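Participant: Sequence first, predicted coordinates after that:
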Amino acid sequence: MDFKGKVILVTGASRGIGAKIAEAFGALGGIVIVNYLRNRQAADEVVNTIRLTGGEAAALQADVTDLASVERMMAEIIDNFGTIDVVVNNALSHYTFNPKTRKPAWDLQWKDYQTQLEGSLGGAFHVCKAAMPYMKAQHEGRIINMVSNLTDFPVVPYHDYTTAKTALLGFSRNLAAELGAFGITVNCVSPGLTYPTDSSRDTKEDVRDILTRLTPMGRLASPKDITGAVLFFASDLAGFVTGQCLRVDGGLVMV
């Protein structure tokens, strides 16, 4: 795969899965925009890693839940690089995957759902809305949205998080149906529990062991495992693939 000259935005890319995705694009020649919310130092470290592998990168701050903030970021991308070719919507509202501290259905408030919807669905909506005019004008683009295999197999009922990711999956399929006429593909990558990340760091060892035993490949995903699926959807190899969801969980979910 070669992304030389391609301008790629990865949201929530200062750490975890997002950082590995950004670094993978950079290693393949992409011009990578490392979006971050607060941690400029971490974002700069990702940028430096990309530059060391010969890629080009820049860190841009934006709150993806705020359309005006996203529009400012997109305007800066266009001013500096002239286009936007690939968007990876990875940012989300903070979440901790710990079955022992999660809220059961009867303790959840609507604001819990709203927080997750604003991060996963709202963030993707704002970024896609800002990127679509440029992708439509060039009659080409790739949008990859990060969901979760919990939408298929809620082995632990993280109600608010999983509901938001399910909404993002529906949003992605509707976008794919409409944007295909403009040469824009929209696909989803659905990771299983990915360890270590900030969200999974508090997942207890007994829970990780259960998931490992249930997984045919006998281990949990690492952040690096997720990058291949994202690169595929962003590449020319997936030029006629849209509206799909690729599960990256070692076979835990088979559909």
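Facilitator: Structure received.
Participant: can we go C-alpha only for contacts and neighbour counts from here?
Facilitator: Fine.
Participant: Now for the residue nearest to G192 when sequence neighbours are not counted: which residues touch it?
Facilitator: Using Cα to Cα, 6 or more residues apart in numbering and skipping residues adjacent in sequence, the residue nearest G192 is D249, 4.5 Å away. D249 is in contact with N149, S190, P191, G192, L193, T215, L220, A221, counting by Cα atoms under 8 Å, 6 or more residues apart in numbering.
Participant: What's the biggest helix in the chain, counting residues?
Facilitator: Scanning the chain for the helix with the most residues, using DSSP state H, yields helix 159-179.
Participant: Helices along the stretch 101-250 of the chain, start to end?
Facilitator: Ranges of helices in the stretch 101-250 of the chain, per DSSP state H, counting those that start in this stretch, are 110-117, 123-138, 159-179, 205-214, 223-234.
Participant: And these: which comes nearest R51?
Facilitator: If you check each of the helices of the stretch 101-250 of the chain against R51 by Cα to Cα, helix 223-234 wins as the nearest, at 18.1 Å.
Participant: got another, please set it beside the one above:
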Amino acid sequence: MLLSEQIVLVTGAGRGLGHSIARAFAREGARVVVNYRSSRARAEALADTLNAGSLNSGSSIPRAVALQADVTSPEEVAALFAAAHAHFGHPITTVVNNALADFSFNGDARASADTIGWDAFAAQFEGTVRATLNTTQAALPAMRAAGFGRIITIGTNLFQNPVVPYHDYTAAKAAILSLTRTLAADLGPHGITVNMASGGLLRTTDASAATPEAVFDAIAAATPLGRVVTPDEFADAVLFFASPLSRSVTGQNLVVDGGLVKD
């Protein structure tokens, strides 16, 4: 299925990386569900901008809708999928699991091994693993019926390069990599692919706003491209997993960090 034929849910798209991913899909002609939990004004502003761009290009088809849902809630996710179907007249074909439980990438303020509590891990697992399970299960009936589906999870290069031991965040992302691969094996016979795109530190998202400039400089100096990847550059890699170019790719983890980590 061409990108322009897809209806794409981007969770946590009201801000940060999700904002860039939603814009990238809309640029390619996809219809986009801009999901948000609390960033209503920013999500609705993005949807308005994407729809205005569609009208300016001569298309009368609305390209985006902003829909609220806490993706850790199965009931809210089910309502989200129903609302998206009602709005566009077709079910969601593609899910980008981008939503991130509240987290600040500030190594100086991280919890260390002797102080971090299980509540921090539980929050990250809820926001990452449970949320992905909820969206996947909500998407499956329509994807199976169509014989087509694209599920994309967002990971991290801290698996391979734990330069800052964000114990809770990295553990949850590692779990979602495992789920990505088991889902790929389970859902492949139905024409559904499941892949992960993993970034490093991005310049700049809401989550990385607390990162000291010296850290950005150090990463850029260690990266073959000599710079830190931007959210827009990362979003383009996400498009690959949704596009026909990746039709035979599933269960994979693509590291998008300018060549910093070799996997």
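Facilitator: On my side now, so go ahead. Everything numeric here is computed off the predicted structure, so don't read it as measured data.
Participant: Once they're superposed, what TM-score comes out?
Facilitator: TM-score for the superposed chains, counting by TM-score structural alignment, normalised by the length of the first structure: 0.97, backed by 255 aligned residues with a Cα RMSD of 1.2 Å.
Participant: Any chance of CSV for the helices of the stretch 101-250 of the first structure, columns mean neighbour count?
Facilitator: Converted to CSV, the helices of the stretch 101-250 of the first structure look like this (neighbours: other Cα atoms under 10 Å):
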stretch, mean neighbour count
helix 110-117, 16
helix 123-138, 20
helix 159-179, 20
helix 205-214, 14
helix 223-234, 20
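Participant: now the strands for the second structure?
Facilitator: Remark: strands assigned in the second structure by DSSP state E are 7-10, 31-36, 64-68, 94-97, 149-156, 192-199, 253-256.
Participant: so which pair among the contacts of D249 of the first structure is furthest apart in space?
Facilitator: It's S190 and T215 that sit farthest apart of the contacts of D249 of the first structure, by Cα to Cα, at 14.8 Å.
Participant: So for those two, which sits in the more crowded spot?
Facilitator: S190 (24 against 17; other Cα atoms under 10 Å).
Participant: Alignment lookup: the more buried one to the second structure.
Facilitator: Using TM-score structural alignment, the partner of S190 of the first structure in the second structure is S198.
Participant: residues touching the counterpart of V248 of the first structure in the second structure, list them.
Facilitator: Correspondence of V248 of the first structure to the second structure, assessed by TM-score structural alignment: V256. The contact partners of V256 of the second structure, taken as Cα under 8 Å, 6+ apart, are A197, S198, G199, G200, V229, F234, A237.
Participant: Neighbours of the third one, how many?
Facilitator: Put plainly, it is G199 of the second structure. G199 of the second structure has 22 nearby residues by other Cα under 10 Å.
Participant: Isn't it up against G155?
Facilitator: Yes - here G199 of the second structure reaches G155: they are 6.6 Å apart, a contact under Cα atoms under 8 Å.
Participant: So the equivalent of P157 of the first structure over in the second structure versus A30 of the second structure, what's the distance?
Facilitator: Residue correspondence to the second structure (TM-score structural alignment): P157 of the first structure is matched to P165. Per Cα to Cα, to the nearest Å, P165 of the second structure is found 37 Å from A30 of the second structure.
Participant: Between the two, which is the more surrounded one?
Facilitator: Between P165 of the second structure and A30, counting by other Cα under 10 Å, A30 is the more crowded of the two (21 against 17).
Participant: measure the corresponding residue of the first structure for the more buried one to E45 of the first structure for me?
Facilitator: Mapped onto the first structure by TM-score structural alignment, A30 of the second structure lines up with G30. Per Cα to Cα, G30 of the first structure is found 17 Å from E45 of the first structure.
Participant: One more: L60 of the first structure?
Facilitator: L60 of the first structure is 13 Å from E45 of the first structure, by Cα to Cα.
Participant: Many thanks, have a good one.
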